[in-house]
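Chemist: have a look; sequence and predicted model below, questions after that.
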Amino acid sequence: MERPHDLEIPSGRGDAIDGYGRLDKSTLVPVVDNSDSAIPEAVPWEYGKNEMPIARKDIRAANFGPIGEKKMRLGVDPSITPAAQPNTYVGATSKLSATNWTNPVDGTTHRFVFFQDPFNSMIVRRWNSTSGLWTTNNLTDIFSRTKNPVNVLTPSTPLASVSSSWFDRNELHIYYVAPDDVMTGAAIIDLVNKPDTWVYDDLGGATLTTFPGSQIAASWQRGYTSDSMGWWALAWQDKKNGAVRLANGTDFRNNKLAIPSVETAHGTSLALIPELYYNNNVNRLTMVSESLLSPTKGVIKKFTYQDLWYSDGRWLSKRNIPPPTDGVQFSLMRFDNWTLIYLLVLLPNGTITGEYFANGFKEVPTVTFADGPSDLNFTAIAGTEEASQPITTKTLSLTFDLVAWNMYISTFALGFFATLVATAPPFDSKQSVECTEQNALKRREWSALTENERKEYVSAMECLMKKPSRYAPGELPASDNYYTDFAAHHISVALNIHMSGIFLSAHRELLYLMEKSLHEKCGYSLDMGLPYWDWPEYLNKPLNESTLFDGSSSSLGGDGEHVQNQSAYVIGPEEAQKVKPVLKEGDTLPLGSGGGCVVEGPFANRTVYLGPFPITYSRAGLPEDWKEPNPHCFNRELSSTTLELLSNADAVKNLLDSTDITQFQARLNPIHRGGHLGVGGIGGQMADFFASPLDPAFWLHHAQIDRLWAIFQDQDPAERRYSYNGTGTFQNPAGTPEVTNSTVVPFGILGNDVTLEEVANPMEGRYCYRYV
């Protein structure tokens, strides 16, 4: 299936967004009252599935245990605590929203979590219960290419999401507030058949303005009378007078007063759920909002809709709730066939409290994690109950997986998925959560990825190639897109970052910046790192038959077209410096199987504008016009023979047996060059000393080099972590200073400058990744 950023995104809301009719009361199915039944155990935590790791700010998930335990649990193994993952970011003031939806066709549960990144883009993370994987989409990026862009969002915009299956309607909606305080939204209106097609939702043309600082709430509600709010409901605090109003999907313009302004604190938080009422009909709503007892004390009130809105009690009445301007947030849920109501409240000090109602108000379980009580300072909260299988009756098949609730005819497992965000340092600073093997982003070998994971990586790469360059107009005309910017920067610093004391460090950061771009710009799954290419594992058959280069849709594209009568590649003096002692000047390399343009698979028929640059430029320097476009095709010349000659298993073992960094670097040179020549041959981009990042294979090749350096460092961290050899100039000429921890490596438009000390440890500081 194509990824969303490759789709032609429909614009306009379409007929499916509004215009729904009312529900026929005769189709409603009675719900068994299980209020006296035992509360089942919580759904077990499954690490790798339910967690949603995010870097800088740490999105965590928790399940309720049995009520008697008075706690929420995160996992069962003290060694498993999902925490930060590098290269993915949550905005410092981002709110959260979460919802579940179960596919009525195949029973797969999809969990959606919405948040803003540090650039205020709208991000959605989706978990698939069948694959057990999270995927990511940048909605701001998707809609930026339609006539309804949502690419200008206020930081900390209120968020409210809702999803449901009802007969033939399977929909997901996300609502948010634009900078002019007007609510708007986006939707998937056919989750079964078009699960990746987002459309703009203009709320039926209604202009609904929100009170600054307030929150919004959304819920599905199935009413059966003309007075009942049907289909889905959206609540907000009106900017005009501070009253809380409620609209529904039938006609957002026909909204109603829910809570008068005299009952509501300005800037209130809101939460909304449907509620079971008499005759087992789902025909009322429960909402909570804030009222002020005094200028410094507040109270949370519960309101219920049944033909009209009324207040039926205070929640948390024994606790002094600070005014809403201090940032109180709600999560409201219903369990056990709608007989239990849960309210979680995130207080301004970052702690979570609450109550639940079951024959009276009782204290809600407190938040603890598998490794002990949480000392995290939470900044946002969202909740959704654990999904279950739909119940089929003789007359109707129902699946209710909603923003804060599930309804099933029989008792379902009492587990809820809460998403909690902890505070963290600003974007681009050091990790706030200790990096461990459990929470580190995993970079895996290419062949270990599933076919869909390989396709996702390829798609993200192709996405970067479609984004505009970050260079100012006229600054570097040959760099025509975001991806090519990496190659342009590599060219500009090639004579500093190769065969020098900063080679390993500079390329480690370059990999990180590419990985970060794939995640943030193109929706590459946040739990997937850059893959690496373990060369010796690919020597049992020709490269053009491997999963890397077989030309399939899950490969990095095929070989170049075969070029007849090529002359052998003779090792010149510049190349000899890179491949010694395996080869020397005057030796020849065997010809590969291609040599021409790549015409099969991903990246086929691609035109590049940088280069080619002969290796002699490493001695003579780049020409003055190197920044000008020189259009030519993307080509390759795969050679398993060259790869086996220079990058074989014995060479890798010998490399890792090095006793110090000087020996390691010397042994690495021919291995490093072998990967370039094994793909690029005589004239391919991968063999270009300057412009090799133009070939997407560059990133897997250098991830393998970074992996081997990390292994070497970990063999003796005390001696090798901050061990360097050489200067900051190509071939370390006499008179150039030796590099140290404080040596700075510039990255221009790609990112901030870094010191060698900052990039020395993949599991510390700005990084948190490991190779598996």
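Modeler: All right, it came through fine.

Chemist: when you work out contacts or count neighbours from here on, use the C-alpha atoms and nothing else.
Modeler: Fine.

Chemist: gap between the two ends of stretch 559-573?
Modeler: One end of stretch 559-573 to the other measures 28 Å (Cα to Cα, to the nearest Å).

Chemist: what's the spacing between the closest residue to Ser553 other than its chain neighbours and Val570?
Modeler: Nearest-residue entry for Ser553: Gly601, 5.6 Å, with adjacent residues in sequence omitted and distances by Cα to Cα, 6 or more residues apart in numbering. In this view, Gly601 and Val570 are 30 Å apart by Cα to Cα.

Chemist: likewise for Cys768?
Modeler: 42 Å.

Chemist: the two: who's more crowded?
Modeler: In this view Cys768 and Val570 are compared by other Cα atoms under 10 Å, and Cys768 has more residues nearby, 24 against 16.

Chemist: in addition, the following structure is provided for comparison:
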Amino acid sequence: MAVMSVAGRRIMYLVTLLLVLCSTGVFSVPTPSGSGGSTSTKPFGTCKSIQKRKEWRSLSNTEKFQFLYAMNCILSKPGRTPASIYAGAKTRYDDLVATHINQTFEVHYVGHFLPFHRYYTWTMEKMLRQEAGYTGTFPYWDWHRDVGQGNTKFFSSPIWDANLGFGGNGAYLPVPAAQAAFAVPGRTGGGCVTTGAFKNMVVNLGPGNDFSGNGARCLSRDMSPYFSGRYLSKNQTKVTLAAKNFYEFDVIVEGGPSFEASGIHGGGHYGIGGTLGIMGDLYVSPGDPAFWIHHSNLDRVWWSWQKLKTANMQDFGGPSCLMDYYKPGETQKCANATTDMPLNLGYADMIKANVGVKVKDVMNIREMCYDYDFLLDINGNDYPNPL
């Protein structure tokens, strides 16, 4: 049996102490009401600086540790969602997961899918800064670096590092007969994550839309390098960036107008979550911390497309209700989405609980006080962003 070094014990003691301080409210702040004290005209306030999001590999070891610690801090802080509403929402992290479960069929396969998740990811970043003392950059995962050339490249990504990373795959588990027809091709796991910063994480909500907390379980992953290799390839990104307008772009990203199709969005979810992993559960997918670095990169792809289409920076459209895509000769059930559509995150909201913002407020990320170190050209290649 290996004996932990004195230095290792000191680090573990420090981490434990910090998490205790976090959970007791040392890093808490008053309920937010907007950066500028008002949500009427400029919900994100006046930017004193632009936070530059970086790819995970660009972070120093210290920055990685600080980010992973801050995420664990949010996982340990008491939540704001009343138990009378969702009994299983126990932590601040659960506040975020609960609102995703609650709005699952309102914010997927709709025009406002990308704006909602841009605001959602920004909210996590804001929560880390205001409630966990985080001062670093919010990372993204550049999928192109880790897909292709078989399983080895995917599994060896620094993202899954056993020490300064999100941990790896779960042990292989067979798919129950009831789910066999829907098994993700190439799945390789399904068991609990046993390494990395989240090896002891408990997912309180789900599975599916279960808010009771009775289904609390470990963080699981069921990685499919085959699936991610197909849908997170540079060629798929190139196809996505070639979209002529937002409506077309959104359909390609989500893989609509069919649940059986996929795009770069599903490529990350099912490439990591497979059939039995948390990321593969449409409702509770934010329960895997890898969700945030996947969606941060998805946002980077959208922002890159917006920059490529500078004349149409505010281009937006699509159905306002699930799968209500336009089909010639058929009448849509709902009105199309507009930039006046509200976005709110319930008790997780960092603008004002249950108030939120509108789509038009999140169309320009620099007005949300962040940008990316690298953007993508029309061929899906990185280029330095002249901030």
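Modeler: Ah, there it is. The structure presented is a predicted model; accordingly, all values stated were derived computationally and were not measured.

Chemist: and the residue nearest to Ser553 of structure 1, what pairs with it in structure 2?
Modeler: Correspondence of Gly601 of structure 1 to structure 2, assessed by TM-score structural alignment: Gly196.

Chemist: that match: what secondary structure?
Modeler: Put simply, Gly196 of structure 2 is coil when judged by DSSP: H, G, I helix; E, B strand; the rest coil.

Chemist: from Met279 of structure 2, how far off is it?
Modeler: Distance from Gly196 of structure 2 to Met279 of structure 2, counting by Cα to Cα: 17 Å.

Chemist: now check Tyr771 of structure 1 against structure 2: what is it aligned to?
Modeler: Aligned partner of Tyr771 of structure 1 by TM-score structural alignment: Tyr372.

Chemist: residue contacts, that match?
Modeler: Contacts for Tyr372 of structure 2 (Cα atoms under 8 Å, 6 or more residues apart in numbering) come out as 52-54, 300, 385.

Chemist: so which of those residues are in helices?
Modeler: The helices, defined by DSSP state H, take in Arg300 from those.

Chemist: which of the contacts of Tyr372 of structure 2 are buried?
Modeler: 52-54, 300 (16 or more other Cα atoms under 10 Å).

Chemist: how about the aligned residue in structure 1 for Ser304 of structure 2, nearest residue that isn't a chain neighbour?
Modeler: Aligned counterpart of Ser304 of structure 2 in structure 1: Ile711 (TM-score structural alignment). Of all residues not flanking Ile711 of structure 1 in the chain, Leu656 sits nearest, at 7.7 Å (Cα to Cα, 6+ apart).

Chemist: that neighbour maps to what in structure 2?
Modeler: Matched to structure 2 by TM-score structural alignment, Leu656 of structure 1 sits across from Leu241.

Chemist: these two touch, right, its match and Gln306?
Modeler: No. The pair Leu241 of structure 2 / Gln306 is not scored as a contact, 9.3 Å apart, by Cα atoms under 8 Å.

Chemist: which one's more surrounded, these two?
Modeler: Leu241 (26 against 20).

Chemist: residue contacts, the aligned residue in structure 1 for Phe155 of structure 2?
Modeler: Superposed on structure 1 with TM-score structural alignment, Phe155 of structure 2 falls opposite Asn544. By Cα under 8 Å, 6+ apart, Asn544 of structure 1 lies in contact with 550-551, 558-559, 638.

Chemist: re the thing from before, looking at Gly196 and Met279 of structure 2, which one has more neighbours?
Modeler: Taking neighbours as other Cα under 10 Å, Gly196 of structure 2 and Met279 compare with Met279 leading, 29 against 18.

Chemist: next, count neighbours for Val579 of structure 1.
Modeler: Neighbours of Val579 of structure 1 using other Cα under 10 Å come to 22.

Chemist: now do the contacts for it.
Modeler: 646, 669-671, 673-674.

Chemist: fine by me, thanks again.
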